[in-house]
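S.K.: Need a 3D model of the sequence below.
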Amino acid sequence: MAIYDIVKFPNPVLTTPANPVKSVTPNVLKVLDNLAETMKYANGIGLAAPQVNILRRLAVVDVEDGRGRLDLINPVIVEGRDEAIGPDGCLSIPGLFGDTMRYRYIRVRMLDRSGQEVEIEETDFRARAIQHEIDHLDGILFTSKAIRLYREEEMRREANQKKG
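M.R.: As a prediction, the model looks like this:
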């Protein structure tokens, strides 16, 4: 496996919609595995192919909830409900975080690793992470959806104030 270089904002690839995957090939599976390796190396919970300069509708998510990695191939949200404000951050915009409105429940249609169309249902933090990655595939950054943006230092300061 390989570790990709993560593209940083303001690279225009981050705001360019990705192209659908025509078929699940060994190369597509290799890209997914490399995305996962890169995500882990960068201490992330999700990574989309455009973030490594590959304009294909591919992403991986692993929120470390014991359910393992989820590979997303041509994902489309077909249902979403129960919006809630929550935290967002991005490996392509290090040190910047925000509060965004996202669905707590989603149903997603996509291809699995064998190329079969499947639908999955996800909730809470895993659903939030999937929506963030699908946004990347559509050329949308969390900063355009943020209700409030803050730097890492502000986040630490607020956390320390809550403790003390």
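
S.K.: CA only for contacts and neighbour counts going forward, please
M.R.: Noted.

S.K.: how far does the longest helix along the chain sit from the chain's center?
M.R.: Scanning the chain for the longest helix, with DSSP state H as the assignment, gives helix 26-41. The chain centroid and the centroid of helix 26-41 are separated by 14 Å under Cα atoms, centre = their mean, to the nearest Å.

S.K.: Next: stretch 77-86.
M.R.: 15 Å.

S.K.: same check, this time on stretch 52-72
M.R.: Computed by Cα atoms, centre = their mean, the separation of stretch 52-72 from the middle of its chain amounts to 7 Å.

S.K.: Kindly check the end-to-end length of that stretch for me.
M.R.: Criterion Cα to Cα, to the nearest Å; first-to-last residue distance in stretch 52-72 is 15 Å.

S.K.: Check stretch 107-115 too.
M.R.: For stretch 107-115, the first-to-last residue distance is 18 Å (Cα to Cα).

S.K.: The structure of the following sequence is requested for comparison with the preceding one:
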Amino acid sequence: MAEKEILPFGDPVLRKKAKPVDELSPKVLKILDDMVDTLYAEEGRAGLAAPQIGILRRLIVMDCGEGLIELINPEILEMHGEQIGPEACLSYPGYSGIVKRANYVRIRTLTRTGEIMELEGIGYLARCIQHEIDHLNGILFIDHVEEGQLFKEPTKQKADLMEALKLSRKS
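M.R.: Purely as a prediction, here's the structure:
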């Protein structure tokens, strides 16, 4: 297991759609283990998708305060309700933004042992799931932020959303 480098905003890999995992090989399990190491090395962060470490596969690791969750080929089955709140991203260090998300989400995913599992998330867990699945589809949290709602940390000074979007789309 090893900590991996997280791709910064502007890296074109972050805008690509990840491919499904076809086989739960030892290589895939090692990627998950490396992702867990990387996530926990970043204090206070909730999730990490494989594209953020340069691997275009549909893999996510999360810990939203209730313990580790690993998602392999997750797909959203249902979502409803609404919540509006702050989000940040390991690939956008130093920024946060106000984002509207569904308050409830139900997904289907594989476990590392190959079992199909359904998972429901409400509130913060629903937000984390949606944020990370967006990464698998080349969508970033700043794509959901409205003008005037992106902030530089820790000062909470407003940042230029259009400039951030331009930087994130450079290839």
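
S.K.: Quick check: TM-score for this pair?
M.R.: The TM-score (TM-score structural alignment, normalised by the length of structure 1) is 0.90; 155 aligned residues with a Cα RMSD of 1.4 Å.

S.K.: that older thread, mean per-residue distance, the longest helix of structure 1 to structure 2?
M.R.: Its matched residues in structure 2 lie on average 1.0 Å from helix 26-41 of structure 1 after superposition (mean Cα distance after the TM-score superposition for structure 1).

S.K.: what span of structure 2 lines up against that helix?
M.R.: Mapping helix 26-41 of structure 1 onto structure 2 (TM-score structural alignment) gives residues 26-41.

S.K.: Could you list the buried residues of that stretch?
M.R.: Applying a neighbour-count criterion of 16 or more other Cα atoms under 10 Å, one finds Val28, Ile31, Leu32, Asp33, Asp34, Met35, Val36, Asp37, Thr38, Leu39, Tyr40 buried in stretch 26-41 of structure 2.

S.K.: Scan structure 1 for its longest strand.
M.R.: strand 70-89 (DSSP state E).

S.K.: Now that one on structure 2. Mean distance?
M.R.: Looks like 0.7 Å for strand 70-89 of structure 1 (mean Cα distance after the TM-score superposition for structure 1).

S.K.: Report the contact partners of the most centrally placed residue in structure 2.
M.R.: By Cα atoms, centre = their mean, structure 2 has its centre lying nearest to Glu132, at 2.4 Å. Residues near Glu132 of structure 2 by Cα atoms under 8 Å, 6 or more residues apart in numbering: Gly47, Leu48, Ala49, Ile60.

S.K.: Run through the strands of structure 1 in chain order.
M.R.: For structure 1, the strands defined by DSSP E cover 46-48, 58-61, 70-89, 96-111, 117-123, 146-151.

S.K.: any chance of those strands in JSON lines, with mean neighbour count and distance to Arg157 of structure 1 too?
M.R.: Compiled in JSON lines, those are given as follows (neighbours: other Cα atoms under 10 Å; distance: least, Cα to Cα, whole Å):
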{"stretch": "strand 46-48", "mean neighbour count": "29", "distance to Arg157 of structure 1": "25"}
{"stretch": "strand 58-61", "mean neighbour count": "26", "distance to Arg157 of structure 1": "28"}
{"stretch": "strand 70-89", "mean neighbour count": "18", "distance to Arg157 of structure 1": "16"}
{"stretch": "strand 96-111", "mean neighbour count": "20", "distance to Arg157 of structure 1": "13"}
{"stretch": "strand 117-123", "mean neighbour count": "13", "distance to Arg157 of structure 1": "29"}
{"stretch": "strand 146-151", "mean neighbour count": "14", "distance to Arg157 of structure 1": "10"}
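
S.K.: can you tell me which residues contact Cys89 of structure 2?
M.R.: Arg45, Tyr95, Ser96, Phe141.

S.K.: wait, I meant Glu119 of structure 1
M.R.: Arg107, Val108, Arg109, Met110.

S.K.: Between its first and last residues, what's the separation in stretch 77-88 of structure 2?
M.R.: With Cα to Cα applied, stretch 77-88 of structure 2 spans 25 Å between its terminal residues.

S.K.: What residues in structure 1 pair up with it?
M.R.: On the basis of TM-score structural alignment, stretch 77-88 of structure 2 is assigned to residues 78-89 in structure 1.

S.K.: Can you get me the centre-to-centre distance for that stretch and its chain?
M.R.: Between the centre of stretch 78-89 of structure 1 and the centre of its host chain there is 13 Å, according to Cα atoms, centre = their mean.

S.K.: So what touches that stretch?
M.R.: 96-109, 142.

S.K.: OK, contacts around Pro93 of structure 2?
M.R.: Pro8.

S.K.: distance of it from Met1 of structure 2?
M.R.: Using Cα to Cα, Pro93 of structure 2 is found at 24 Å from Met1 of structure 2.

S.K.: just Pro74 of structure 2 next, same as before
M.R.: Separation of Pro74 of structure 2 from Met1 of structure 2 (Cα to Cα): 23 Å.
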